[in-house]
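1. Starting from these lines, generate the structure:
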Amino acid sequence: MPEAMPAVAEATREVQWNVPDAFVWIMYISMVVALAVMAYGVWQRVRIWMAGKPEVRWDRPGQRLRRVLVHALGQGRLLKQRLPGIAHALLFYAFIVLFVGTLVVMIHHDLGIPILRGRFYLYFHSLALDVFGALATVGLAVFFWRRYGLRPGQLEKGKRADFLLLLGLLVIMVTGFVLEGIRLVVTGDPWAFWSPFGYLTGLALAAVLPAEGALRAVHAGTWLLHMLTWHAWLAALPYSKAFHLVTGPLNIFFSNLDAKGEPKPMDLEDETASLGARTVLDFTWKQLLDLDACTECGRCEAACPAFAEGKPLSPKRVILDLRDHVRAHRDDLLRAKAAQLAGDQETYESIVEHLPILAGGVIKEETLWACTTCRACEEACPVFIEHVPTILDMRRYLAMEKAEMPETLASAMESLETRQHPYRGASADRTDWYKDLPVKTMAELDDPEEIEYLYWVGCAGAFDERVQKVARAVARVMDRAGIKFAVLGPEEQCTGDPARRSGNEYHYAMLAQANVETLNGYKVKRIVTHCPHCLQQLKHEYKRFGGHYEVIHHSELVFKLMEEGKLELARELHRSLQVTYHDPCYLGRYNDVYDAPRQVLDGLGTRRVEMARSRERSFCCGAGGAHMWYEDKSGGKINRNRAEEAVRTGADVVVTGCPFCLAMMETGIKGVAGAEERGVRVRDFVELVEEALADPAGAVAGGEAGGAAGT
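-> Just a heads-up that it's a prediction; the model follows:
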C-alpha cells in the first residue's frame, strides 16, 4: 500500500535544511555587515540631496501616491516599450514576491511565528515563489540578450558593474532553484509538485549526481553561495544602478504636479543669489534626486529630436555627467553646505569659487542651446526625471551671469526688450491684422466684463504675415458662431516665453508682470489663444505673478462650437482631403491637448492618417526653446526630419495648431523630395474650418488661403 498523502493543513518544510550551524552564523554576520554597508551608502546619497536648495514636493499626497501606483508599481511608462518593459516588469514583480517570501521565512523561523504551513505554504511559498522565480530568470535572460546581443545604441556600454549586477541576480535565481530542487528530491517531499520548476531542477541534478551525499554537499555549498551573493548584492545596492529600486519610486512620488517643464522660480531681488545654476548647489534637492534616479535606460536619448539629428545633446548624458560631477566633488559639496548652514559664508564662497562651473564647463554651452525644450525626454523617462528645468537653469546662468547666447537669439531678445516682441524686422503693428474685420479691443468696450473670451493673438499672429491668416480665421470663426470676444490690440505684449526659454528671466518677469497687470485691470476671466506657447504662459506660468485665468486653445473652442451646433459647415468640402496632424509639443506634452484638434478634423469629414510618432510621442518641429529665433547649424534639420515623416503618410495636407510649427513644417516640406510636386500643404486646422463655413444662404464662405481648391 502506498503511503497516504499528508493533509493539506500539515504542509510545511524545514527551514535551513542541510545547513551547517557555522553557515548559519556566517549568514547572520554577513547580513549585519551588508545592512550596515547599505545604510551607510543610503545616508551618503541622502546627504547629497539635502545639500540642494529647498523645494516643496510633498503636497497633494493622494495624487502622488496614485502616480506611484501607476508608474512604479504598475510600470506604466516602462511597458510602453514592450520587450524591455515586460522583462523589467517580470523582474520587478518577482523581486517583490521573492522578498516577501524571504520575510515570511524570517517571521516563521527567526520570530517563531508558524505561518509557513498549510494552504498559504503551498499556494504562496511553494507555487507562487517558484513561478515568479522562473519569470525573473526569463526577464534576466532577456536583459542579457538585449544588452550583450542586440546592443541597442541608447544603452550605456562597457560597464562592468552592469554585468556584475545582472550576473548577481542570475546567480541568486539559479542557486535558489538548485537549493529547492535538491531539498525536494532528497527529502522526498510529498508537496514537490507545488514547486514545478524547482522540482524539475532537482530531478535533473539527481540524474547527474545520483548519490545523496553528493547532492547534500552541492546543496550546502550552493546555500552559502546563494546567501553571500544576496548579501553582497544588498550591500552594493546604494552604490550601483540598482539603487533605482529606491530612487525610482521616490522620484515618481516627488515628481512635478504643476506646470510641466516650468523652470523653478527665481528671486530676482536677492542680490546674493546666483542667476541660474553656477554649481550643483544652485539646484534643488529634487534636481539632485533626479541625478540619482537615472536608470541609464536611454529612453530620453532615443526620444530627443536634437540627438536624433546629430546635435551635441543627449538628455541622458546631461544627467549622467552631472551625476558623475556630483560624486567626484561630493566632499567639497558637503563641506560647502555645512559651512552655509553654520553661517560661515566666507568658507562657503571659497569652496564654491573653486568648484567647476556647470554651464560651459561640466556641460558644454552648445549642448545646452541645442535643447528645444520639447519634453520628449521627460515624457519617455520611466522615473519622471525633469531634464528641461535643469537645462534651463544652466541656460539662465549663460544668459544672465555671462550674457552669452547665440547671436541671432540675442538680437531677438534685444527686440523683445525694446519692442515687446521678438520679430526684429517686423514693420506691422499689433492692429494691422484685424483692421478690416469686426474686431474690437478691450479699451473700446463699454463693459469689458461682458465678453465671453479675450482672444490672445500673440506675436506671431500680429507680425508674421503667414500666421496673420490664422488669426483672421480664428476671428471669423468666433464671429460666425456669435462669440463675444475682444483683443488687447496695442496693449498686448509678448508673453515672454522666448525670454524664459532662452534663460533671460529678467525680460520674462517684466513682460509677464506687465501683461498680468493689463489683464487683471480689465478683469479678464477667460482667454482663447491659437499659440500653445502663449497658452502655457497664460494658463500656468503666469499664476506666480497673480494671473489666474481660464485659458483654452482655439482647437478646444472650435470643437466646442461644432459640438454645440454653432457653426454651419459644408462638411462635404473636405471629404476627399487626406490629412495628418502634427502635435505641437507645447500643446500636447505640456498641456495634454491631443483630442480636440483631431475631433475638429474628423468633424470636417477629412480622412485623417496618423504619423508613426504622434500624441505624446510626437517628434518636435524644432522651434521650441527659443529655437524659432536662431538657427542651430550643428547636426541636421529637426523640422525636415518631421516633415519627411509627415509626407510619408501620403497626406495632402499637414495640419497643426501652433504658429511656430506651421512655419517650421512649411520650411521642412520644401526640403522633402517630391512634396512640392505633390502639392503637399501645411495648414492650421482653423483655416480648414473657415473654408468650410457656410454663409446664411448655404454657400461655402471660403477662406483667405484659397478655399478647398487651394488645399
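2. CA atoms for contacts and neighbours, from now on please.
-> OK.
3. tell me what the longest helix seen in the chain is packed against?
-> Criterion DSSP state H: the longest helix present in the chain is helix 21-50. Applying 3 or more CA pairs under 8 Å, 6 or more residues apart in numbering; DSSP states H and E, one finds that helix 21-50 makes contact with helix 212-236, helix 285-293, helix 330-341.
4. quick one more, to check against the first:
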Amino acid sequence: MESTREIYWNIGDGAVVPMYIISIFAFILCAWGFWKRIDVYRQGKPINRLNDLPRRIKILLKTALGQSRVVSVLPAGIFHAFFFLAFGVLFIGTLLVMLQADLTQPLLGVVFLKGFFYKIFSIVLDLAWLIAIIMLFFLMIRRFVLKPEGLETTRDDYIIHSLLMLILFSGFIIEGLRIAATELDNNRLLAHYSPVGLLFAEIFASQQKETLEILHKIFWWGHFFLAAGFIAAIPHTKLRHIFTTSANNFFTDLRPKGIIGSIDLEDENIEQYEVAKITDLTWKDIFDTDLALSASAVRIAVRPIIPTNRYHRCSWSTSLAR
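-> Presented below is the predicted three-dimensional model:
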C-alpha cells in the first residue's frame, strides 16, 4: 500500500474556495494593520537604512532565522528559539501540503507527498508539533506562573498564548481523528510515522467512523478559523514582533557602536534642537518605539529594555490615531 494520505480528507474539494476566501480576507486584515502602522512611521524624518544590503541580509538571517540574540539568555531564550524553529517547520509543511493539493496535483498530476518522503515528512512535522507545544508550555509557565521581574504581562499575552496553544493542540486532535478513521485498521504501520498523532488516535479508536468524521470536520474548521484569526491579529497585537523584530535587525545602524549623531550649533538654518513632536523623530525612531511596546511579548531579559509605561503607550496610541 502506498505511503501517503488523502489531503482534505473528510473536508472535500468544495471547501477549498471558502477556505481561500477566508484566508485572503485574513491576510488583507493583516496587511491593512501593518499599513496603518507604516503610515505612522512615515510621519518621521527620512533616514537611509538600505545601504550595504548584503550585510543587512546576513544580519537578518543570523538574528531572525538563527535566533542568535535570543539564545544568549538562558533558559527562556532556548525555549523561544526552539518554539520559533518548530513553528517554522510547521509553516513549511503547510506550504508543501498546499503546493501539492492546489497546484502540482490538480494542474500537473504530480504527487510528491508519498513513499519515503511522506514518511520523513510525517515524522518531522509530528515532532516539530510536539516541540512547539512543549516549548510554548514552558514559556507560559514562565510568564504566568513564575512571573520574572521585568516581564510585563497584559491581556494580549493571555490571548496570544491561548490562541497558539489551541492551534497547536487542535492540530493533534485533527490528526488523531484522521488516523483513527483511516489508518488504525487499514494501515497501522504508516500511522507509526505520526507517533503523537497515533497516541491521539488510540484515544478515539473506540468511536464509530461516522462519529470520527463529524468530530474531525468540527475540529478541522475550528483549527482553520483559529489560524485565520491568528494571521489577522498579528499587526494588532504583540504578535507583530514576529515581523517588526526581524525588520529592526535588517534596518539596524551599521555604524560602529557608540557613534552618536552630532549637531552643528553654528548652522543658522536649525530652528529647533530638541524633539517636541513626533515629526521631529526619524521614521526609525518611531519604529523603535513601536517595537519596544511589542517586545515584552517575548522579552527574556530580567531588566526592562525600554520604558513601556502608560505615557509611552498613550503617546503611541495618539500618534496611531492621527
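5. Need the winner for burial among the helices and strands packed on helix 21-50 of the first structure.
-> helix 285-293 (a mean of 25; mean count of other CA atoms under 10 Å).
6. Might you report the residue contacts of Ala232 of the second structure?
-> Contacts were defined as CA atoms under 8 Å, 6 or more residues apart in numbering; by that measure Ala232 of the second structure touches Ala26, Phe27, Ile28, Leu29, Cys30.
7. buried subset of these?
-> Ala26, Phe27, Leu29, Cys30 (16 or more other CA atoms under 10 Å).
8. pretty sure the second one contacts Ile231?
-> Right, Phe27 of the second structure. Yes: using CA atoms under 8 Å as the test, Phe27 of the second structure is close enough to Ile231 to be in contact (6.5 Å).
9. just to revisit the earlier point, could I get the buried ones among the contacts of Ala232 of the second structure in TSV, plus columns for distance to Leu198 of the second structure?
-> Formatted as TSV, these follow (distance: CA to CA, whole Å):
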residue	distance to Leu198 of the second structure
Ala26	32
Phe27	33
Leu29	36
Cys30	35
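10. which one among those gets closest to Phe251 of the second structure?
-> Of all those, Phe251 of the second structure sits closest to Cys30, with 21.4 Å by CA to CA.
11. Now do the same for that closest one: its match in the first structure.
-> Using TM-score structural alignment, the partner of Cys30 of the second structure in the first structure is Met38.
12. So which bit of the first structure is stretch 76-91 of the second structure matched to?
-> So stretch 76-91 of the second structure sits over residues 84-99 in the first structure, by TM-score structural alignment.
13. with the second structure superposed, average distance for the matching stretch?
-> Mean deviation of stretch 84-99 of the first structure relative to the second structure after superposition (mean CA distance after the TM-score superposition for the first structure): 1.1 Å.
14. For that stretch, buried residues please.
-> 84-95, 97-98.
15. Can I get the residues you listed in JSON lines including distance to Val388 of the first structure and secondary structure?
-> Below are these laid out as JSON lines (distance: CA to CA, whole Å; DSSP: H, G, I helix; E, B strand; the rest coil):
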{"residue": "Pro84", "distance to Val388 of the first structure": "25", "secondary structure": "helix"}
{"residue": "Gly85", "distance to Val388 of the first structure": "24", "secondary structure": "helix"}
{"residue": "Ile86", "distance to Val388 of the first structure": "28", "secondary structure": "helix"}
{"residue": "Ala87", "distance to Val388 of the first structure": "29", "secondary structure": "helix"}
{"residue": "His88", "distance to Val388 of the first structure": "26", "secondary structure": "helix"}
{"residue": "Ala89", "distance to Val388 of the first structure": "28", "secondary structure": "helix"}
{"residue": "Leu90", "distance to Val388 of the first structure": "31", "secondary structure": "helix"}
{"residue": "Leu91", "distance to Val388 of the first structure": "30", "secondary structure": "helix"}
{"residue": "Phe92", "distance to Val388 of the first structure": "28", "secondary structure": "helix"}
{"residue": "Tyr93", "distance to Val388 of the first structure": "31", "secondary structure": "helix"}
{"residue": "Ala94", "distance to Val388 of the first structure": "34", "secondary structure": "helix"}
{"residue": "Phe95", "distance to Val388 of the first structure": "32", "secondary structure": "helix"}
{"residue": "Val97", "distance to Val388 of the first structure": "36", "secondary structure": "helix"}
{"residue": "Leu98", "distance to Val388 of the first structure": "37", "secondary structure": "helix"}
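16. Just give me the neighbour total for Phe25 of the second structure.
-> 15 (other CA atoms under 10 Å).
17. Ok, Arg240 of the second structure next?
-> 21.
18. Tell me how far Val246 of the first structure lies from Glu296 of the first structure.
-> 15 Å (CA to CA, to the nearest Å).
19. neighbour count winner among these two?
-> The residue with more neighbours, out of Val246 of the first structure and Glu296, is Glu296; 18 against 14, by other CA under 10 Å.
20. so the more buried one sits in a strand?
-> No: Glu296 of the first structure sits outside any strand when classified using DSSP: H, G, I helix; E, B strand; the rest coil, being coil.
21. what's near enough to touch it?
-> Counting by CA under 8 Å, 6+ apart, Glu296 of the first structure has contacts Leu155, Glu156, Lys241, Lys316, Leu320.
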